[in-house]
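Engineer: predicted model follows, preceded by the sequence.
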Amino acid sequence: MEIKWEVVAETFGITPAAIIAGRLKAEGLPVRVWQEGAGQALGLTVGALGTGYVAVPEEYVEQALGLLDEEVEIDPEDWQEESDYD
């Protein structure tokens, strides 16, 4: 059976797309990331050739979009103090 992949995010360049994919992978979702070949070869990050794409199998689309819509609360207590690195 062929897997049908659906784009769940479009970004300016491959780097933000890879970050989004990492978030989805951390939740156990299968993910593919790509950028238009010409844009990647030329190092473009804007316009149609610079677009980065994040896709998941169609059965994961709802879950992926839900994860990407979540607001992440950052607790300052979770961050280490600079002195922790000495």
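Structural biologist: Yes, it's here.

Engineer: going by C-alpha atoms from here, please, whenever you check contacts or count neighbours.
Structural biologist: OK.

Engineer: and the strand or helix carrying Trp34, what does it pack against?
Structural biologist: Secondary-structure assignment from DSSP states H and E places Trp34 in strand 32-35. On a contact count with 3 or more C-alpha pairs under 8 Å, 6 or more residues apart in numbering; DSSP states H and E, strand 32-35 meets helix 14-26, strand 51-57.

Engineer: try it again at 10 Å.
Structural biologist: Packed against strand 32-35, as judged by 3 or more C-alpha pairs under 10 Å, 6 or more residues apart in numbering; DSSP states H and E, are the following elements: strand 5-12, helix 14-26, strand 51-57.

Engineer: comparison target below:
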Amino acid sequence: MPENWKIVHITNGLAKANVIKGRLKAEGIDVRLQYEAIAKIMGLTADGLGEVKILVKEKDFDTAKKIIN
């Protein structure tokens, strides 16, 4: 049965997203980052460019939310 992934947080910039990802992974939570490739290349953060969605497995959502907040 495939795992369902949920967006737990949206942030601007890959650097900030990677800090959050590292914190969640340190707690044993699998994490995926979803972002537009052009934003990574250009470093843009306007009009949704540079926006990074942080996804976790549905079973880890509540724990991840508490860690982020």
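Structural biologist: Looks like it came in fine. Everything numeric here is computed off the predicted structure, so don't read it as measured data.

Engineer: can you list the helices and strands packed on strand 32-35 of the first structure in JSON lines and add distance to Leu42 of the first structure?
Structural biologist: JSON lines is the format used below for those (distance: least, C-alpha to C-alpha, whole Å):
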{"stretch": "strand 5-12", "distance to Leu42 of the first structure": "14"}
{"stretch": "helix 14-26", "distance to Leu42 of the first structure": "12"}
{"stretch": "strand 51-57", "distance to Leu42 of the first structure": "12"}
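
Engineer: and these, which is most packed in?
Structural biologist: strand 51-57 (a mean of 23; mean count of other C-alpha atoms under 10 Å).

Engineer: give me the mean distance between that one and the second structure.
Structural biologist: Comparison of strand 51-57 of the first structure with the second structure after fitting gives an average deviation of 0.8 Å (mean C-alpha distance after the TM-score superposition for the first structure).

Engineer: output the contacting helices and strands for the helix or strand just after the strand holding Trp34 of the first structure.
Structural biologist: Beyond strand 32-35 of the first structure on the C-terminal side, the first helix or strand identified by DSSP H and E is helix 37-42. Helices and strands touching helix 37-42 of the first structure, by 3+ C-alpha pairs under 10 Å, 6+ apart, are strand 51-57.

Engineer: the strand it packs on to strand 5-12, inter-axis angle?
Structural biologist: Calculated by axes from the mean of the first three to the mean of the last three C-alpha atoms, to 10 degrees, strand 51-57 of the first structure forms an angle of 150 degrees with strand 5-12.
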